[in-house]
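Trainee: This is a predicted model, with the sequence first.
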Amino acid sequence: MQTNLADFIRNTPDGDEADAILRNCVHCGFCTATCPTYQILGDELDGPRGRIYLIKQMVEGAAVTRSTQVHLDRCLTCRNCETTCPSGVQYGRLVEIGRKITEEKVTRPLGQRMVRRLLASFVPNSALFTPAMRIGQHIRPLLPKKLRDKVPARQRPLEWPTAKHPRKMLMLAGCVQPSMMPNVNVATARVLDALGVETLIAPEAGCCGAIRLHLGYNDEALDDLRTNIDAWWPYIEEGAEAIVMNASGCGATVKEYAHLLRNDPAYAAKARRVTELTRDISEILPEFEEALVAVSRRRAIHTVAFHPPCTLQHGQQIRGKVEHLLAALGVEVRLPADSHLCCGSAGTYSLTQPKLSYALRDQKLERLQAQEPQVIVSANVGCIAHLQSGTSTPVAHWIELVEHMLSV
């Protein structure tokens, strides 16, 4: 696709990147077949190819309208289209450039501005989010259903391992996971401990940056990235061998740090190193498969349905590892029909686009429950909470199941 960039974006990092991405697109339309919003809405402009046309028009100087913004807002950034695309179009990066332009050129309605500002200020701030979540969990039975859906039941806490090991790995605790689902982090640490690896958490590290980035607060998002790099760097210098991610949404974002900070002379090199070290827990455990089998035993849960998050299978291009590992531990893993499709969680999407989000959730749950599982497992806190709000079948992180099987 040939482009003629407008003066406002020509010879800028965003302009150069948009131009390169657009030139790879051949308009084949394969992406529309796997786009969740196109499948529901049937509008070309609510599919990747249509949104690419909109972004092309805006970088060439066409008027950017509220309608353009609406179509970009409806995108889940699931990146399913990237997996499907035969030309390697990096749509996720392109749509973020498009959203940045619309935020600069289109004034949102006041209500939207207030909601988005609140989400960007509140959700990534654990000092605010954690006490609010604890209050919400305490009074959860009294909350209206829509609000109760956003407040997972409080978990009975597991004990953090205290053993010291020569092998050490960092782990991002995250901004919402410690209060919403703290046992995901503890279970990860306990599994690694059983395998002779000590898990370290840098107290100063916080939100990975995804929430503010996807809401259009780019400068604040980049500050989140820099804060995490500063927090992790002493541990990296001391020899931490990996930065472990158990929330695939965070992992997909941290693996983009090198790209997002490529033009920051103070952080570009460190960001590259962070990206090199970042690994989803499903990428780490295969190295320990034999040892993990040796320290595990069969439990009552033997059949699960697995929802692979978009940020795992499309964002990080990780497929099959969770299924293989659970199968090695004696668990039957069943994938639902159209397992490549998004569940509708997508960070704050369920709050900004509730109708589409819940339609996708219900569709996903119907296909998961058709597998007749004892438990539904996933790999991202947002997906787990979103799915659990629509079913009585237990929904958990797969690493919690692995921890439950430890015999030590």
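Mentor: All right, it came through fine.

Trainee: Only C-alpha atoms from now on, for both contacts and neighbour counts.
Mentor: Will do.

Trainee: Buried residues in stretch 359-367, which are they?
Mentor: Residues 360-362, 364-365, 367 are the ones in stretch 359-367 that count as buried (16 or more other Cα atoms under 10 Å).

Trainee: Could you dump the residues you listed into a markdown table with distance to Leu335 and secondary structure added?
Mentor: Below are those laid out as a markdown table (distance: Cα to Cα, whole Å; DSSP: H, G, I helix; E, B strand; the rest coil):
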| residue | distance to Leu335 | secondary structure |
| --- | --- | --- |
| Leu360 | 17 | helix |
| Arg361 | 16 | helix |
| Asp362 | 16 | helix |
| Lys364 | 11 | helix |
| Leu365 | 12 | helix |
| Arg367 | 9 | helix |
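
Trainee: Put this next to the previous one:
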Amino acid sequence: MQTNFTEEQLKDPALQRANEILRACVHCGFCTATCPTYQVLGDELDSPRGRVYLIKDMLESGRPADANTVKHIDRCLSCLACMTTCPSGVHYMHLVDQARAHIEKTYRRPFLDRSLRAVLARVLPYPARFRQALRLARLGRPLARLMPDIRLRAMLAMAPDRVTGPSPNDAPQVFPAHGQRRVRVALMTGCAQKVLNTDINDATIRLLRRLGCEVVVARGAGCCGALNHHMGRTTGSHAQAEANIRAWMAEIEGEGLDAIVINTSGCGTTVKDYGHMFRTTALADAAQTVAARAKDVSEMLCLLDLPEGAGGLRVAYHSACSLQHGQKVTSAPKALLIRAGFEVVEPADSHLCCGSAGTYNLLQPEIAGQLKARKVATLEAKAPQVIAAGNIGCMVQIGSGTDVPVVHTVELLDWATGGPRPRALGS
């Protein structure tokens, strides 16, 4: 693609990076075949190729974002299926993240939209606030039909029937390995996940310890920054990321870390990108060090020789977009489940998003609902006894549309190799 940035514009490292990405695009359109929003809406501007043109015009002009551009960028899930499909290696993730930062700086959203985004940014990354918000939402759920905006109704519908307290395992501490220590790892306990489902971190810690890992929950680590980052709020996202970098570097420079284990794939994609996020800052080297040690829990378990198990159930595996497209981790979770004794089946169109995409199902509930219905139908068509996924957002999204139990992959692996039966499967 031909670009027309000025020499002055290209002195900005962000625009220089955007120029590199844009010039890699050859307009082939392969991305349209795997773009979920294009599949649903059929609008060229709701495809990666269309959005690339919109972003190019917006960034080259240097003008504030306009309402039409904002509409189509907001509709992007950031599922990154286009990056898997693209034969030219266009790094759409970095481009759309920059577009969102430009929108956040230059476009004044309508009051309700602005307010909803501010609430999400100030609540979801903070477990205590999020837990309290869910309790209040649960009380307000009977009033959902009276809400004037579909997004408000979606937020109330998100509230689970039961909101648990924090797990004692989430506090900063060190869990010794069972038997001889093989490796020392940090576990990212995250933010929203440890409110929505405390069992995932608990199962991860149990399993890693049985396999010879000393597991550290580092003091000062918290939200990865993805939620703010994908809303264009770079100041907040970089502050959260910096806190993690400093917390994990303290462990690396202290007793050392062989890996940083992440069991929420949306977070993993972001942490693995810390080197890019901080490439022009004083934290560049530390950020790259952290990013290089980040591993999805399935990647880590493949290195630890998970023992064979006797799972016995028919499992439909949902591959989260952030795992298969963002991190290119595709075979490890399925191979682990098979080794643990489960029968693994995959749905049709497994490359397509379920519609969760961080806060997408709250900010774009109509499109997210259509994608959820498609995903649930393809999963249920496989007649599974349980659905497994590696991302809490996907679990909540899919779980709200089916009666089939939805659990994290690591919960099944823990159970099949000596841990307790996942609560979602019942007694």
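Mentor: Sure, I can see it. Predicted, not measured: the structure shown is a model, and the values here were computed from it.

Trainee: Out of the buried residues of stretch 359-367 of structure 1, flag the one nearest to Pro394 of structure 1.
Mentor: Among those, Leu365 lies closest to Pro394 of structure 1 (Cα to Cα), at 11.8 Å.

Trainee: from memory that closest one sits against Leu387, does it?
Mentor: Yes - using Cα atoms under 8 Å, Leu365 of structure 1 makes contact with Leu387 at a distance of 6.9 Å.

Trainee: count of residues packed around the counterpart of Leu227 of structure 2 in structure 1?
Mentor: Matched by TM-score structural alignment, Leu227 of structure 2 corresponds to Ile211 in structure 1. Ile211 of structure 1 has 24 neighbours, counted by other Cα atoms under 10 Å.

Trainee: so who does Ile211 of structure 1 touch?
Mentor: Listed by Cα atoms under 8 Å, 6 or more residues apart in numbering, the contact partners of Ile211 of structure 1 are 120, 123-124, 221, 347-348.

Trainee: from these, which ones fall inside helices?
Mentor: Among the contacts of Ile211 of structure 1, the residues falling in helices (DSSP state H) are 120, 221.

Trainee: Can you show me the strands along structure 2?
Mentor: Secondary structure of structure 2 (DSSP state E): strands at 173-175, 183-188, 213-217, 259-262, 294-296, 314-317, 343-345, 386-389, 406-408.

Trainee: just the angle between the longest one and strand 213-217, please?
Mentor: Orientation of strand 183-188 of structure 2 against strand 213-217 (axes from the mean of the first three to the mean of the last three Cα atoms, to 10 degrees) gives an angle of 30 degrees.

Trainee: And strand 183-188 of structure 2, what's buried?
Mentor: Across strand 183-188 of structure 2, burial judged by 16+ other Cα under 10 Å covers 183-188.

Trainee: Over to stretch 400-419 of structure 2?
Mentor: 400, 402, 404-417.

Trainee: before we move on, the earlier item: and the buried residues of strand 183-188 of structure 2, which is closest to Asp161 of structure 2?
Mentor: The closest of those, once distances to Asp161 of structure 2 are taken by Cα to Cα, is Met188, at 26.0 Å.

Trainee: just to revisit the earlier point, check the buried residues of strand 183-188 of structure 2 and tell me the two furthest apart.
Mentor: Farthest pair in the buried residues of strand 183-188 of structure 2, by Cα to Cα: Val183 and Met188, 16.0 Å.

Trainee: Relative to Glu283 of structure 1, how far out is Asn185 of structure 1?
Mentor: Separation of Asn185 of structure 1 from Glu283 of structure 1 (Cα to Cα, to the nearest Å) stands at 16 Å.

Trainee: Pick out whichever of these two has more residues nearby.
Mentor: Asn185 (24 against 15).

Trainee: Show me what Leu365 of structure 1 lines up with in structure 2.
Mentor: Using TM-score structural alignment, Leu365 of structure 1 lines up with Val376 in structure 2.

Trainee: residue ranges for the helices of the stretch 51-200 of structure 2, please.
Mentor: Taking DSSP state H, counting those that start in this stretch as the test, the helices found in the stretch 51-200 of structure 2 are 67-74, 81-85, 92-106, 111-123, 127-140, 150-158, 193-196, 199-210.

Trainee: buried set for the longest one?
Mentor: What that stands for is helix 92-106 of structure 2. Quick answer for helix 92-106 of structure 2 (16+ other Cα under 10 Å): 92-104.
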